[in-house]
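Visitor: turn this into a model:
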Amino acid sequence: MPREVKEKVSRMELKTEVWERVMEFASLLANEDQTEKYWAHYNALKDYCETQSLGGHDHPFLWESLGDFTTDDNAAIPLYLRALGAASADDAREYRVSIRFALAECYRRKGQEDLAREYAIAADDEARDLNDLELRREISKFLLSQKSQSHF
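Guide: This is a model prediction of the structure:
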């Protein structure tokens, strides 16, 4: 295997301790009702993502997770784009699909239907090779609802 390919493949491996730590933050964020505490957890997750990135472990999972807990689409989009940029390896297809779909949802909420459709179609095209039927269904529903909205 050429060195470049090996580096890309190993880059997509997610360390167990990173996954567990991000999931701890996700659990805290998902269950937090107090705004102050939510933002404290969010900022701790953001700091963790930055630390991992600076340490040479710039994994799309980090930035997609941070984007998922960002409450403002204008702030979430650059995080998802960063995640998408980090998901360039051949074995990162699942990340690219979910990130593109998240971008499509953000753009739809912002009223940017052309960009929403563009990202949803890209997600749908790449999702055809995935076994994640639920994600594929969600993307299809998204595209169908966008089509039906444009007929009014």
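
Visitor: hey, let's count contacts and neighbours off CA atoms from now on
Guide: Fine.

Visitor: which parts of stretch 22-35 are buried?
Guide: 22, 25-26, 29 (16 or more other CA atoms under 10 Å).

Visitor: run this one through as well so I can compare:
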Amino acid sequence: MNTKLYKKVHTLATELMKAAEKGNQAKFDEYYTELKTLCDENEHDSVKNHPVQWETLADFCDDTEEALPIYEKALGYAEEIKSNDFIASISYAIAIIHQQEGRTVKALRSAKYADESAKKIGDAGLQQDIKKLLNTLT
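Guide: Next comes the predicted model:
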């Protein structure tokens, strides 16, 4: 992953968190727009485009139904680069949205996909979260 891109996304995520914690909607919107612009500008650049920017954008989206297609886009990019870390975390986020919206079959499908990918990485916390979700869905 491009280090410059990662640092930029991380900085924007930090600023988004600070704005949210302070209840500063104007600053939140400003940073969210900056992140969205970054995603849009990098989307067709094979070097700069990365699922981290799209997953972060979706993470900070206020509307779950708007976040879902962003997560799906992020998942597609994660699959392109065969990144099990991103596939697992993004699929988990998608499963949570489907669960919240009462779409149990889709939630279960996404949670199982997250679980398959999580087994290939060393993130015990994510694996535990996925297992908990799977237990609530089955």
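
Visitor: can you put the buried residues of stretch 22-35 of structure 1 in JSON lines and add distance to residue 50 of structure 1 and secondary structure?
Guide: Below are those laid out as JSON lines (distance: CA to CA, whole Å; DSSP: H, G, I helix; E, B strand; the rest coil):
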{"residue": "22", "distance to residue 50 of structure 1": "12", "secondary structure": "helix"}
{"residue": "25", "distance to residue 50 of structure 1": "14", "secondary structure": "helix"}
{"residue": "26", "distance to residue 50 of structure 1": "16", "secondary structure": "helix"}
{"residue": "29", "distance to residue 50 of structure 1": "18", "secondary structure": "helix"}
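
Visitor: which one of the residues you listed is nearest to residue 45 of structure 1?
Guide: Among the buried residues of stretch 22-35 of structure 1, residue 25 lies closest to residue 45 of structure 1 (CA to CA), at 6.2 Å.

Visitor: now which residue in structure 2 aligns to that closest one?
Guide: When structure 2 is aligned by TM-score structural alignment, residue 25 of structure 1 is paired with residue 12.

Visitor: next one: residue 60 of structure 1
Guide: So, by TM-score structural alignment, residue 60 of structure 1 is matched to residue 51.

Visitor: what helix or strand is the closest residue to that match other than its chain neighbours located in?
Guide: For residue 51 of structure 2, ignoring the flanking residues on the chain, the nearest one in space by CA to CA, 6 or more residues apart in numbering is residue 74 at 4.7 Å. Using DSSP states H and E, residue 74 of structure 2 sits in helix 64-80.

Visitor: roughly how far is that helix from the heart of the chain?
Guide: Distance of helix 64-80 of structure 2 from the chain centroid (CA atoms, centre = their mean, to the nearest Å) equals 7 Å.

Visitor: and stretch 141-152 of structure 1, by the same measure?
Guide: On CA atoms, centre = their mean, the centre of stretch 141-152 of structure 1 falls 23 Å from that of its chain.

Visitor: one more: stretch 91-108 of structure 2?
Guide: Distance, centroid of stretch 91-108 of structure 2 to centroid of chain: 14 Å (CA atoms, centre = their mean).
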